[in-house]
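> Could you look at this predicted model? Sequence included:
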Amino acid sequence: MPSKVLVLHGYRECAYYTYRKIAPIIDACQNQVEFYFLDAPMLLMPENTLKSAPTCSTPTMHPTRSNARRAWFIINETGRDSLPGIEGSWSFLQDVLKQHTFDAILGFSQGAAMAEQIAAMLERPYLFPMFCENGIAPHPPLKFIACVSGFLIRGPQLSWESSYSGSKALMGAVEFGFVKNTPTLCVVGRNDIVVPLERSHMFARHSLHKRVEEHHGGHFIPMQTKWRQFFISFFLNPFAEIPSPSPPPMATTSAADDDEIVTPLPVRAEPYQLGQALPSVDGVQEELEEEQHQPSMFAVIYDFYSDSDSDSDSHISPPDTPFLRTPQLPVLELDEPTIVGSEMMPKYDSIDGVAGHFAGTVLAKSKL
């Protein structure tokens, strides 16, 4: 019987766009893995004010063609620690999970944040009455989740500000910041300016059982040949020893693969090891059953980072306001497939903003 994976798209995207984006993975996993797509309930304006947009409100393997821009929630531009609209997404996903059963969730950006949160809520339903009525989860715990460019939306570090103490968000309480057991694949972009590395590291630390992989690019799902093969192998057998597609910590253009251009990075201490296989789901389930009898145990050591602005262009999935227009870092993924016939806006508008940013940084350092 094929495994079933629910796919949650990113901010200002839709089910159809993600379906086309990962089409090579879907085709390679036919008859063994079924990918089901959903549209987020929030329709963003003003792109779709003139006509109604098609909606995939129930899980489908073949979403309707659409260029609608949708969101699972909005991060407040002024406080940046509240999540308008997330209650509606909880209610929507709660109904979906009551009616359908999935083995796993694949999410990108906002979709990855929602996948991580759902996995945590299904593990400890007694903590989340807003999603689990009377302490009863709407769905069994997931076997695993796969998160690309994910960020945390629960616990004290929900806030993107330098101080978390004033968080107004419903999910910002300390008890929501536990380390979850659900096996998690975390895919991180080393040049992601939307979800900075500090936020990616924080996201990974909230998973006890994880596999972390990194790519040289920014805020997107890597789809070069080696990454496509990795994702295919992973979804066919997520707990297998699969060769890592991640580059070494220190990379230069001379050491790069032929199908990508990279940016040199300094060697830095990672809070995790790359390429470690996920543990077997049976062992994780035993640990989860033991923890359910100890609801007072929370085990996250918080490190606090300086504030990082989350810039976006018109195409990527920012966890922050959509009105910031600084383009993505100019790191090219040459083998990344394009979407033929799509009316989606281009990923890179210009590099003028990035060049100006770098020039300002050099000038500031020269004055020190």
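Done, it's in.
> Going by C-alpha atoms from here, please, whenever you check contacts or count neighbours.
Fine.
> Confirm residue 105 sits in a strand?
Yes - counting by DSSP: H, G, I helix; E, B strand; the rest coil, residue 105 is located in a strand.
> so how many other residues sit close to it?
Neighbour count of residue 105, defined by other CA atoms under 10 Å: 26.
> correct me, but it touches residue 3?
No - applying CA atoms under 8 Å as the test, residue 105 and residue 3 come out as separate, 11.0 Å apart.
> just how off-centre is the strand or helix carrying residue 364 within its chain?
Taking DSSP states H and E as the criterion, residue 364 maps to helix 352-366. Averaging C-alpha positions (CA atoms, centre = their mean, to the nearest Å) puts helix 352-366 29 Å from its chain's average.
> Help me confirm that residue 228 is found in a helix?
Yes - counting by three-state DSSP, residue 228 is located in a helix.
> Quick one: neighbours of the closest residue to it other than its chain neighbours, just the number.
The shortest distance from residue 228 to any non-neighbouring residue, by CA to CA, 6 or more residues apart in numbering, is to residue 25 (6.5 Å). When neighbours are defined as other CA under 10 Å, residue 25 has 21 of them.
> Roughly how far does residue 25 sit from residue 226?
12 Å (CA to CA, to the nearest Å).
> Then residue 92?
35 Å.
> quick one, helices of the protein?
15-21, 23-28, 86-99, 110-123, 197-205, 225-236, 281-291, 352-366 (DSSP state H).
> Which of those helices sits closest to residue 181?
helix 281-291 (6.5 Å; CA to CA).
> The structure to be compared is supplied as follows:
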Amino acid sequence: MAANSTKKVLMLHGYAQSATILSKRMGALRKSCGKDIDLVFIDAPHVLTPADLAEAFGSSSESSSLDQLGAQEAATDSDPALLPRGWWQVDAARTKTIGLEDSILQIRDLLLKDRYDGIFGFSQGAAMAALMSALLEKPEVFPPFLVDGKPPHPPFTFCIAAAGFRPVSPLCDAIFLPSYSTQTLHILGRTDVIVVEERSKTLLDVSANKRVEWHDGGHFVPSKANWRNFLKAYLKDPLGDVPSPSPGAVSQPASGTATPVTPSL
């Protein structure tokens, strides 16, 4: 794609969010990018029920689960655009990704229709973004992904994974292992208690061509001016030498500020 053309980036929301919610949260970045970068937000195919949300956190409260996920706008009984969605569910043993194949095929159909420079995901969407990047490198490991025996799209130039992790299942292992090589920017929060450092490391370990940037916050995509400027510059030139948004020393999270949870995302 020519250097002066608009870059198109596929945007994947987190668990219990929706395309509308993520687009709203990233409104400042969208405005900053202007016409140079087309951020295309899509919905996951699986609508989550209150029971799904409660089970994910072992909580009987739907609102409590949504609060923990940073998806307070989500609603299960009002605006369809705010319905909480997921790219997959997991079984009790957390060794199966239920519904993942449907999400892969939905994205396959989108990739058939257009060309995207990169993919950007948050939380479960970040895991999905990395998974799709890896799958485009070796599409033969999941034959239903092929169209007339060929991949639906060339490998992405880049992937951005904010609060990402590596999902565990036989299919995910086949796609990710031993590693994938798409250039990936990993954005991690030092006080994230949803995707803690140990869990985020599972994705870093299989990312052969990675850049890691930390912010001092929790489970969200950072949106302060320094981060907006960094992400805009990175999206425009992911292969260039883009300065870090957090130069110099960064603070460590205070111990005991929150109790880590391990949701079934």
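Sure, I can see it. The structure presented is a predicted model; accordingly, all values stated were derived computationally and were not measured.
> Could you list the buried residues of the helix holding residue 364 of the first structure?
Buried residues in helix 352-366 of the first structure, counting neighbours by 16 or more other CA atoms under 10 Å, are absent.
> returning to that earlier point: contact partners for the alignment partner in the second structure of the residue nearest to residue 228 of the first structure?
When the second structure is aligned by TM-score structural alignment, the residue opposite residue 25 of the first structure is residue 29. Residue 29 of the second structure makes contacts with 223, 228, 231-232, as judged by CA atoms under 8 Å, 6 or more residues apart in numbering.
> Which of those residues are conserved in the first structure?
Retained in the first structure by both residues aligned by TM-score structural alignment, their matches' CA atoms under 8 Å are the following of these: 228, 231-232.
> Those, buried ones only, as a PyMOL selection?
Per 16+ other CA under 10 Å, the buried members of these correspond to this PyMOL selection:
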select buried, resi 228+231+232
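> Put together CSV for the kept ones among the contacts of residue 29 of the second structure, with distance to residue 193 of the second structure on each row.
What follows is those, written out as CSV (distance: CA to CA, whole Å):
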residue, distance to residue 193 of the second structure
228, 23
231, 23
232, 27
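> and which of the kept ones among the contacts of residue 29 of the second structure is nearest residue 145 of the second structure?
Using CA to CA, these come closest to residue 145 of the second structure at residue 231, 30.0 Å.
> now residue 170 of the second structure: how far from residue 25 of the second structure?
33 Å.
> the more surrounded of these two?
Higher neighbour count among residue 170 of the second structure and residue 25: residue 25, with 15 against 11, using other CA under 10 Å.
> For the more buried one, give me its contacts.
Listed by CA under 8 Å, 6+ apart, the contact set of residue 25 of the second structure is empty.
> and the gap between it and residue 235 of the second structure?
Taking CA to CA, one finds residue 25 of the second structure at 18 Å from residue 235 of the second structure.
> One more: residue 188 of the second structure?
17 Å.
> and what of residue 63 of the second structure?
34 Å.
> more crowded one of these two?
With neighbours defined as other CA under 10 Å, residue 63 of the second structure and residue 235 compare such that residue 235 has more, 25 against 18.
> residue contacts, the nearest residue to the more buried one once chain neighbours are set aside?
Closest residue to residue 235 of the second structure apart from its sequence neighbours, by CA to CA, 6+ apart: residue 37 at 7.4 Å. Residue 37 of the second structure sits next to 6-9, 235-236 when contact means CA under 8 Å, 6+ apart.
> which of these count as buried?
7-9, 235-236.
> Return the member of these nearest to residue 138 of the second structure.
residue 9 (20.6 Å).
> Can you find the partner of the closest one in the first structure?
In the first structure, the residue paired with residue 9 of the second structure according to TM-score structural alignment is residue 5.
> wait, doesn't its match sit right on residue 101?
No - using CA under 8 Å, residue 5 of the first structure is not in contact with residue 101, being 9.3 Å away.
> can I assume residue 97 of the second structure is in contact with residue 128?
No - counting by CA under 8 Å, residue 97 of the second structure sits too far from residue 128 to count as a contact (11.3 Å).
> Between the two, point out the one with more neighbours.
Neighbours were counted for residue 97 of the second structure and for residue 128 using other CA under 10 Å; residue 128 has more, 29 against 19.
> contacting residues for that one?
With CA under 8 Å, 6+ apart, residue 128 of the second structure has these contacts: 12, 87, 121.
> ok, the aligned partner of it in the first structure to residue 9 of the first structure distance?
By TM-score structural alignment, residue 128 of the second structure lines up with residue 114 in the first structure. Remark: distance between residue 114 of the first structure and residue 9 of the first structure (CA to CA) = 10 Å.
> quick one: the spatially most central residue of the second structure from residue 42 of the second structure, how far?
Nearest to the mean C-alpha position of the second structure, by CA atoms, centre = their mean, lies residue 126 at 1.8 Å. Look at residue 126 of the second structure and residue 42 of the second structure: by CA to CA, they are 13 Å apart.
> what residues are shared contacts of these two?
Common neighbours of residue 126 of the second structure and residue 42, counting by CA under 8 Å, 6+ apart, are 12-13.
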